[in-house]
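>>> below are the sequence and a predicted model for it; my questions follow.
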Amino acid sequence: MLPISFEFYPPKTDEQREQFDRSVRKLKAYAPEFMSVTFGAGGSTLGQTPETVQRLRQQHALDGVPHLTCVGGSREEILALLARYRALGCTRIVALRGDLPSGMARSGDLRHASELVQLIREEHGEHFHIEVAAYPEVHPQAPDAQVDLRHFKAKVEAGASGAITQYFYNADAYFRFVEDAKRAGVDIPIVPGIMPIANYAQLRRFSEACGAEIPRWIDRRMRAFGDDGAAIREFAADVVAALCRRLLDGGAPGLHFYTLNLARPVQAVLQRLE
């Protein structure tokens, strides 16, 4: 069976929790390896992330996996969260640097994701399978691809078990990144992150912020559909499913879907893959 996983963000209201539960129930049918839960900038979802992980594990009987960021948090706060997650039964962590929210001046005790990975290994040994981030189209704050690759390798050398990439729509960028990583001595699995297209205007905003490139031909086709929602959904699912097929045919070890807490766009892609 194809190894897949899903990412959710923590719901904050009753309405969002109902939406979250509906989406989880629908996507659970695809037997995901795990479902991860994001951690807001500077720990802005400090309470909701552990609660959501617990909800996945206890209410839905799924492997709920927390994201953990180090920017904005103290060493003691990070260690307390790790202890909490271990007590919940978590054996996997997505370890990220994270970003400071606007107006927050305190950067925390750890500055880089590699330091967070090292801390987890020092305190918990091999208990946690540690996923880190990878950027096939280069991290937006990196000066160039070589520097970005060195930062990625540092996370691996600190003890990362695997990596999940930022989303992209250019398969060649992924394959080139994996090849460059192998040449640099990186041998952990690098799973491509997949963003189904639900709201194109929103996707364009996300992409501008995180440095993910939307190919010109996709952008032009999307704009040409105008307000034809059905045509947009069909085209979007076809494009993303074709990307997934090429990645899997090329040796990708699995797929990690960024759901934005929505099931339908992910289902449309997976139905085409089936």
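In hand now; what should we look at?

>>> all contacts plus neighbour counts: C-alpha atoms, from now on.
Noted.

>>> report all helices and strands that the longest helix along the chain contacts.
Selection of the longest helix in the chain by residue count, based on DSSP state H, yields helix 229-249. Helices and strands touching helix 229-249, by 3 or more C-alpha pairs under 8 Å, 6 or more residues apart in numbering; DSSP states H and E, are helix 171-183, strand 190-194, helix 264-273.

>>> hold the first one in mind and look at this next one:
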Amino acid sequence: MAYIDPGRRFRLTGHSDIAVSFEFFPPKTEKMEQTLWNSIERLAPLEPNFVSVTYGAGGSTRERTHATVSRIVKETNLKPAAHLTCVDATCAEVDEVVQGYWDAGVRHIVALRGDPAAGVGEKYIPHPGGYQSTADLIASIKRIGDFEVSVSAYPEKHPESPSWDVEMDVLKAKVDAGATRAITQFFFRNEDYLRYVERVRAAGIEIPIVPGIVPVTSFKGISSFAAKTGASVPDWLARRFEGLDDDPKMRELVAAAVAAEQVMDLVDHGVSDFHFYTMNKADLVYAICHMLGLRESEAAPEPVATA
């Protein structure tokens, strides 16, 4: 049975109670910043439940993440969720970041253990003076402010988890510490997600498990990332993108169709909330939402200020 998270809803042709959220990453250059804000402006009228902003490996984008979420608070009606990790930082340093988010008006944090500065797939070693786990991080976040806290979930099991029992124990510890929602790593086989939700419910965990959906803008890129995170790339997906390496327009069309097909199947299984990894590319995600029947609200948010 799908858990329906309360929040804003949208009209979906033939269905009801569909909600979306979008993930962005902080820009590195002035040109990338313009692309990001163009994407936010494009997607804002869909009134997502929230928009999240990532936090680089080893906390490498800390200042840029803070600047981005602060600007979203000041210049839009969107509700930002700031990613936060406990990698390569002391407890005091992390707490300072959390307090800074609260002071900036941010009320939602995506709490993650995080990847080492060396990148995804490298061995995680807790900072000797830092938080040792995501659950520890969440407990501190909740002490500092009444934040909504989202966490990660892994339909195919985290690469470092020795068993499903351990996987469930880790998620339960996050919930016990104060997590209110889990967002999954991307996946392409819906049966993996559905089985995962069954495991979670059987373990007595009742928070929403929101599927993370990634449009495949680069099959080579997503395959490489999947190999590091333990996500499977099925043969049928490879065949969909076969021969399209030098045809970006066709890749976008195929990517939109594949993602829409995946989400529509999940809707048919009773899933109502979706989190899109946008890669800061609005048009593709907007097209997918349109195919799902989502339409701009009549009372759309105020335009994003770009000056």
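That came through, no problem. Here the structure is a predicted model, which is why all the values come from computation and not from measurement.

>>> overlay the chains and give the TM-score.
After superposition, the two chains reach a TM-score of 0.94 (TM-score structural alignment, normalised by the length of the first structure), with 272 aligned residues with a C-alpha RMSD of 1.8 Å.

>>> so can I have JSON lines of the helices and strands packed on helix 229-249 of the first structure showing mean neighbour count and distance to residue 230 of the first structure?
Shown next, in JSON lines, are these (neighbours: other C-alpha atoms under 10 Å; distance: least, C-alpha to C-alpha, whole Å):
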{"stretch": "helix 171-183", "mean neighbour count": "16", "distance to residue 230 of the first structure": "26"}
{"stretch": "strand 190-194", "mean neighbour count": "25", "distance to residue 230 of the first structure": "21"}
{"stretch": "helix 264-273", "mean neighbour count": "17", "distance to residue 230 of the first structure": "12"}
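
>>> show me the strands in the stretch 101-250 of the second structure, by range?
108-112, 148-153, 181-184, 209-210, 212-213 (DSSP state E, counting those that start in this stretch).

>>> so for residue 75 of the second structure, which of those sits nearest?
strand 108-112 (17.1 Å; C-alpha to C-alpha).

>>> the closest one maps to which residues in the first structure?
In the comparison with the first structure, strand 108-112 of the second structure aligns to the range 92-96 (TM-score structural alignment).

>>> tally of neighbours for residue 56 of the first structure?
21 (other C-alpha atoms under 10 Å).

>>> and what of residue 34 of the second structure?
Residue 34 of the second structure - counted by other C-alpha under 10 Å - has 13 other residues nearby.

>>> tell me which element it is part of?
Using DSSP states H and E, residue 34 of the second structure maps to helix 30-43.

>>> need the winner for burial among the strands of the stretch 101-250 of the second structure.
strand 209-210 (a mean of 28; mean count of other C-alpha atoms under 10 Å).

>>> quick one: contacts of that one?
3, 153, 181, 182, 183, 184, 197, 273, 274, 275 (C-alpha atoms under 8 Å, 6 or more residues apart in numbering).

>>> same question, stretch 112-120 of the first structure
Under C-alpha under 8 Å, 6+ apart, the answer for stretch 112-120 of the first structure is 69-71, 82, 95-97, 110, 128, 130, 132, 151, 154-156, 158-160.

>>> which among the residues you listed end up buried?
69-71, 82, 95-97, 110, 128, 130, 132, 151, 154-156, 158-160 (16 or more other C-alpha atoms under 10 Å).

>>> before we move on, back to that, distance to residue 47 of the second structure added to the strands of the stretch 101-250 of the second structure, as a markdown table?
Output for the strands of the stretch 101-250 of the second structure, formatted as a markdown table (distance: least, C-alpha to C-alpha, whole Å):
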| stretch | distance to residue 47 of the second structure |
| --- | --- |
| strand 108-112 | 16 |
| strand 148-153 | 18 |
| strand 181-184 | 19 |
| strand 209-210 | 17 |
| strand 212-213 | 18 |
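
>>> give me the aligned partner of residue 43 of the second structure over in the first structure.
Aligned partner of residue 43 of the second structure by TM-score structural alignment: residue 27.

>>> dump the residue contacts of that match.
If you count contacts by C-alpha under 8 Å, 6+ apart, then residue 27 of the first structure has 263, 267 around it.

>>> now do it against residue 107 of the first structure, distance only.
Using C-alpha to C-alpha, to the nearest Å, we find residue 27 of the first structure at a distance of 36 Å from residue 107 of the first structure.

>>> check contacts around the aligned partner of residue 122 of the first structure in the second structure.
When the second structure is aligned by TM-score structural alignment, the residue opposite residue 122 of the first structure is residue 143. Residue 143 of the second structure makes no contacts at all, as judged by C-alpha under 8 Å, 6+ apart.

>>> over to residue 276 of the second structure?
With C-alpha under 8 Å, 6+ apart, residue 276 of the second structure has these contacts: 20, 21, 22, 23, 212, 213, 214, 215, 285.

>>> ok, residue 179 of the second structure next?
Taking C-alpha under 8 Å, 6+ apart as the test, what residue 179 of the second structure contacts is 138, 148, 149, 150, 151.

>>> what does it align to in the first structure?
Per TM-score structural alignment, residue 179 of the second structure is aligned with residue 160.

>>> tell me how far its match lies from residue 190 of the first structure.
From residue 160 of the first structure to residue 190 of the first structure the distance is 11 Å (C-alpha to C-alpha).

>>> element containing residue 76 of the first structure?
Using DSSP H and E, residue 76 of the first structure falls in helix 75-88.

>>> residue in the second structure paired with residue 146 of the first structure?
Applying TM-score structural alignment, one finds that residue 146 of the first structure aligns to residue 165 in the second structure.

>>> distance-wise, check its match relative to residue 199 of the second structure.
According to C-alpha to C-alpha, residue 165 of the second structure stands 9 Å off from residue 199 of the second structure.
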